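Asker: Here is the input, now give the coordinates:
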Amino acid sequence: MTAQRWLQLAGGAAWSLGVLVTARPPSAGAGWRLAFVACALAGVLWAGWTLRTWRPSPFAVIAISFALRAAVFPLNPALSDDGYRYLWDGMVQVGEGTSPYRFRPSDPALAHHHEDAAYRRMNSPDYFSVYPPLSQAVFAAAGAVYGAGWRASWWVLKALIVAAEMVGVVCLIRVVGARAAALYAWHPLAVIEVAGQGHTEGLLVGALGVLLWDVARHPALAGAAVAAAGWVKLYPFALGAVVVQRVGWRGTVSALAVAVVLALPYTSAEAARHATESLRLYMGTFDFYSAPYLLLKGALYHSTSEPGLVAARLLGVAGVVWAGWVVATQNRSVTRTRWAVAALVMGFTLTSTTLHPWHLLPGLFVLPLLLSRKSYLWLSAVTSATYLVYVWPPAYTSAVWAGWGGAVVLFSFDRLEALMRYRAWGKWRRLRPYVPVLRPGARVLDLGAGEGYVGDALAADLGVAVTAADVVHFGSGSRRVDLYDGQTLPYASGQFDLTVVVFVLHHSADPAAVLREAVRVTGGVVLVLETVWTAPWQKAWLERADRLANRLRSGAAIDEEPLDIRSDAEWRSVLREEGVAVRRTRTFAGLHPQALYVLDGHGAAASSTS
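Answerer: The predicted model follows:
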């Protein structure tokens, strides 16, 4: 391995061990909590740096995932006291032989356990348990060793949850590839909250992984995975609405059977009543790291006596509307079904009023299936700072607005990229009718490629290799860009069968030189698409719009000068002066008038029609 790779491995070990040392209860003091947040943020930077410079194999992703989790596994429930409630529910099932939904922990019937560490350190002892049956079954498995001490039960519990999570990671690797799966597997949030704090989101991740993998192959297993996911967190039952279209009757029957089998040991009218009571209190009482909820609550403050409750219901309605749209636009293809699963998980996550760090894990897990990733990665990274709420409340408030504010900005840029890709397909559709028949293995040049989106569209449509060239590389397209000086291209004469030059000449210091080089390196056809003005007033307006669009696209990467938008007649004059053979021209009217010039390349027969 290279020195850089060893450094990256050492960095992973350093931040994970740092978490082990610094993740202490709030009573340890603000200094320890600040150190923990610093370690968690360092882990985010480590993961980003490592995945930008390394394409790990599936084995490497799994091995490093295990190593990171092993480093933090010894942690007690120091960051969250949920773990003690898990242990309590497991102990009640095994030690008392009763349902965890029957009694509140504070009930006098369980007073002989009130000196246990699990009771003294748990949260909300006056609430009935809200954890669904599959979670309770895992708690019971850990409760079988509660007599050996709560720590033994805690380690068994975490081992089971981590094992389920790693099943999900392996499945995700098979669906999206090792590098994309590492976005979740190596993320500090996943490592800390599952292996460190034992949150049941690890069970949900395992079920989601099986669902995403088997939805293409084994309908019965996919259906079972939906039921398992639903009995970990309830909202995944909504996934059945999109999955059933893919898995058919076998998957549906499997889902129903597994749901019934998991629920039967805990089913009673009393259990349903008590769990519903606590869920209602939970959903109407708690909120955390949800800027949409805070904004809605603030807006409703003077118009209703219960702004928090109304805000929570509005968010719930938004989640249902989103789910309805996803279901309505669903089809039976594997790709669309997987996207729909990811979209539903993300929708329910972001419309929740309570987003503790571990609640973000399901969204992080399905993130590789979605196009917009940066905003959620930012939201997930900043959430570690919310742990400061217990020692420094103003820092928590800052984290909420920094997390969501940054996510909105990044999402806006993601949408801009999506818009530009959409527009690139529009540009390509205008060029497509004038593309000659290309031989197998044809070579195409995208000259002045920018982000490379037009080249991406061309390559996807024609299935040919595309070379990108420009005077600067500022884009995030998938193609490598060959840089040149704007005068002489580093290619042989006639090297390409087709060259496209899209909205390039008006940014060229010497457009004639660009045209000469495009013709020289092309043995077939050169397609030039240019912005043109049709009335004098348009020239100034189009140049202002061009400058604004390029600032949004690239900041300072595209120089505002030179910028010279010309009329169709002016571009024709340039072509005549250069002696370029024009096969055909076409103009497109509208708010953004354009002209298309079909030119003969080097050695092509010269014929000119207008």
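Asker: Please make it C-alpha for all contacts and neighbour counts, starting now.
Answerer: OK.
Asker: What is the subsequent helix or strand relative to the biggest strand by length in the chain?
Answerer: Longest strand in the chain, counting residues (DSSP state E): strand 522-533. Sequence order places helix 536-554 as the next helix or strand after strand 522-533, per DSSP states H and E.
Asker: buried residues in that next one?
Answerer: Applying a neighbour-count criterion of 16 or more other C-alpha atoms under 10 Å, one finds Gln538, Lys539, Leu542, Glu543, Asp546, Arg547, Arg553 buried in helix 536-554.
Asker: one more to put side by side:
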Amino acid sequence: MPNALLTFWNLHRISILMVLISLGFYTAFGYDLQRSDSLKLLGLYAALFFLCYKLIQFEKWNFRFLVVSGVLFRLVLLWSLPGLSQDFYRFVWDGYLILEGINPYAFKPEALMAGAENLFPLANELFAGMGELSQQNYSNYPPLNQYGFAAAVALGGKTLMGSVIAMKLMILLADLGILYFGRKLLKQLNRSPHLILWYFLNPLVIIELSGNLHFEGVMLFFYVLAMFLLFRGSWLLAAIPYGLAISLKLIPLMFLPLFLPFLGLRKSPVFFLVTAGVVLACLYPLYFPDFASHYSQTLRLWFSNFEFNASLYNLSEALFTGEDLRAWEYIRIYGKYIPFLTLLTSLAVSLYPKIKTRGGFIGGSLLILCVYFFTAAVVHPWYIIFPLLLGIFSDFRFVLVWSATVVLSYTAYANSPVEESSFVLIIEYSAVFAFIIYELFRNKRFRLPILKN
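Answerer: This is a model prediction of the structure:
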């Protein structure tokens, strides 16, 4: 063994062994795990989270070593089909439709299957895999997402595994972009650049994005790029990636009121116009007269028909439902008010003077997002990745705790049909809220205004 390799081994052998063990655990996660096997799932995740913490603790100044480790963790999942989510079947379905010249917003899968015997080669497999809920509804994925699906299907040779691998490589490239611009953004905020490793090495990010193929990572790349450009002073240029982020996932829409105080009355209208122009340009190729009706129908479905891993919603449901008001009636009433509550929160936060600073802008975005997720009726584990990233750029670390406990929600799939445990939800959210309270009262800048008011 050359002297340089021997020296490296002697200095980093514990970390190398932890990387090798992590690779084994990610392999088990990707190729040998059933979603219903809660004990194995929680055990693997807990071990991976502990190893992530120790790797960052031991090697946080050895950036190259940890970047290579993070890439290897993603590559080991490259040939695995997502095991914790079936959404990828709909991704490939929508991508295939676009390549066949069919608008995914115009037709429900069940209607297409009923009207054609041989829609396309993978139609029967994808239709069966996406599940009944997806079969009966229009696509709810924004336009730029659809183009990504179509590109993945084309690059993957119109095969299921090829399409999955192509999407995983897209997400890997997006994560590398977040790593690059995230470090620069941390420097702009006068924070330690190594903090971005809490995103890049976090098991939640690796499993839900590279493992389960959720495109939050691609959206976050455009968001981080927009923030980097905005804080550098290139606010007009920042509107382009911000519009692309909205065209991938609608979540960044809720932060738009913050740009008004941050940019001022002269610049913000121009920023909004450019952002809107990018969104409309992405939408235009897929637009048709009934688009708004179909898309809003699907959005209303998610707000008012389902509940999963909710915190304050479950508490309010327990308090206000009974003989006079059933749970299915309550969620429809409750779901109507969540968008308005989010808008009011965003407007209220935009009035806070510190929003005009870079740190205040990020902190305000985190507050809005957390209010939304704490009140939402559906909080899938991958939803937490956005607040996790924002938390890294702020003074708060409770989102790291949330990224560790949110995996408990998967225990609901141990039952058939899916059934959540109130005890598990209490454990998950008690840890999160307890850490929020601890951080608020540990930080004098937040504690003094709270005690004063």
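Asker: a markdown table for the buried residues of helix 536-554 of the first structure, including distance to Val169 of the first structure?
Answerer: Shown next, in a markdown table, are the buried residues of helix 536-554 of the first structure (distance: C-alpha to C-alpha, whole Å):
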| residue | distance to Val169 of the first structure |
| --- | --- |
| Gln538 | 55 |
| Lys539 | 55 |
| Leu542 | 50 |
| Glu543 | 50 |
| Asp546 | 45 |
| Arg547 | 45 |
| Arg553 | 35 |
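Asker: from these, which single one is nearest Ser305 of the first structure?
Answerer: Nearest to Ser305 of the first structure among the buried residues of helix 536-554 of the first structure: Arg553, at 45.2 Å, using C-alpha to C-alpha.
Asker: Glu417 of the first structure versus the closest one, what's the distance?
Answerer: For Arg553 of the first structure, the distance to Glu417 of the first structure (C-alpha to C-alpha, to the nearest Å) stands at 8 Å.
Asker: Over to Thr349 of the first structure?
Answerer: Using C-alpha to C-alpha, we find Thr349 of the first structure at a distance of 24 Å from Glu417 of the first structure.
Asker: Likewise for Leu51 of the first structure?
Answerer: For Leu51 of the first structure, the distance to Glu417 of the first structure equals 21 Å [C-alpha to C-alpha].
Asker: the more surrounded of those two?
Answerer: A count of neighbours by other C-alpha atoms under 10 Å puts Glu417 above the other of Leu51 of the first structure and Glu417, at 19 against 16.
Asker: Matching that one against the second structure, which residue comes up?
Answerer: With TM-score structural alignment defining the correspondence, Glu417 of the first structure maps onto Arg442 in the second structure.
Asker: Pull the contacting residues for that match.
Answerer: Residues near Arg442 of the second structure by C-alpha atoms under 8 Å, 6 or more residues apart in numbering: none.
Asker: And for Trp186 of the first structure?
Answerer: If you count contacts by C-alpha under 8 Å, 6+ apart, Trp186 of the first structure has them with Ala47, Val61, Ile64, Ser65, Leu68.
Asker: What's the last one aligned with over in the second structure?
Answerer: Right, the one you point to is Leu68 of the first structure. Leu68 of the first structure maps onto Phe73 in the second structure, with residues paired by TM-score structural alignment.
Asker: Would you map the strands across the first structure?
Answerer: For the first structure, strands defined by DSSP E occupy the ranges 443-447, 465-470, 481-483, 496-502, 522-533, 566-567, 582-588, 594-600.
Asker: picking up where we left off before, wait, the match of Leu68 of the first structure touches Phe25, no?
Answerer: No - contact criterion C-alpha atoms under 8 Å: Phe73 of the second structure and Phe25 do not qualify, at 9.5 Å.
Asker: More neighbours: which of these two?
Answerer: Using other C-alpha under 10 Å as the criterion, Phe73 of the second structure and Phe25 rank with Phe73 on top: 25 against 19.
Asker: Which one of the contacts of Trp186 of the first structure is nearest to Val501 of the first structure?
Answerer: Comparing the contacts of Trp186 of the first structure against Val501 of the first structure with C-alpha to C-alpha places Ala47 closest, at 38.1 Å.
Asker: Could you pull up the residues touching the aligned partner of that closest one in the second structure?
Answerer: In the second structure, Ala47 of the first structure lines up with Cys52, judged by TM-score structural alignment. Contact analysis of Cys52 of the second structure by C-alpha under 8 Å, 6+ apart lists Leu201, Asn202, Pro203.
Asker: From Leu237 of the second structure, how far off is Ser247 of the second structure?
Answerer: Distance of Ser247 of the second structure to Leu237 of the second structure, computed by C-alpha to C-alpha: 16 Å.
Asker: between those two, who's got more neighbours?
Answerer: Using other C-alpha under 10 Å as the criterion, Ser247 of the second structure and Leu237 rank with Ser247 on top: 27 against 15.
Asker: aligned partner of the more buried one in the first structure?
Answerer: Using TM-score structural alignment, the partner of Ser247 of the second structure in the first structure is Trp231.
Asker: can you tell me how far its match sits from Ser99 of the first structure?
Answerer: 16 Å.
Asker: Please apply the same query to Gly324 of the first structure.
Answerer: Look at Gly324 of the first structure and Ser99 of the first structure: by C-alpha to C-alpha, they are 35 Å apart.
Asker: okay, these two: which has more neighbours?
Answerer: Between Gly324 of the first structure and Ser99, counting by other C-alpha under 10 Å, Ser99 is the more crowded of the two (20 against 15).
Asker: give me every residue that touches that one.
Answerer: Applying C-alpha under 8 Å, 6+ apart, we find Ser99 of the first structure in contact with Val92, Gln93, Tyr266, Ala271.
Asker: which of these show up in the second structure as well?
Answerer: Among those, the ones still in contact in the second structure (both residues aligned by TM-score structural alignment, their matches' C-alpha atoms under 8 Å) are Val92, Gln93, Tyr266.
Asker: My guess is the first one contacts Pro100. True?
Answerer: Yes - under the criterion of C-alpha under 8 Å, Val92 of the first structure is in contact with Pro100, at a separation of 6.1 Å.
Asker: Which of those two has more residues huddled nearby?
Answerer: Pro100 (27 against 22).
Asker: Looking at the alignment, what corresponds to the more buried one in the second structure?
Answerer: Matched by TM-score structural alignment, Pro100 of the first structure corresponds to Pro104 in the second structure.
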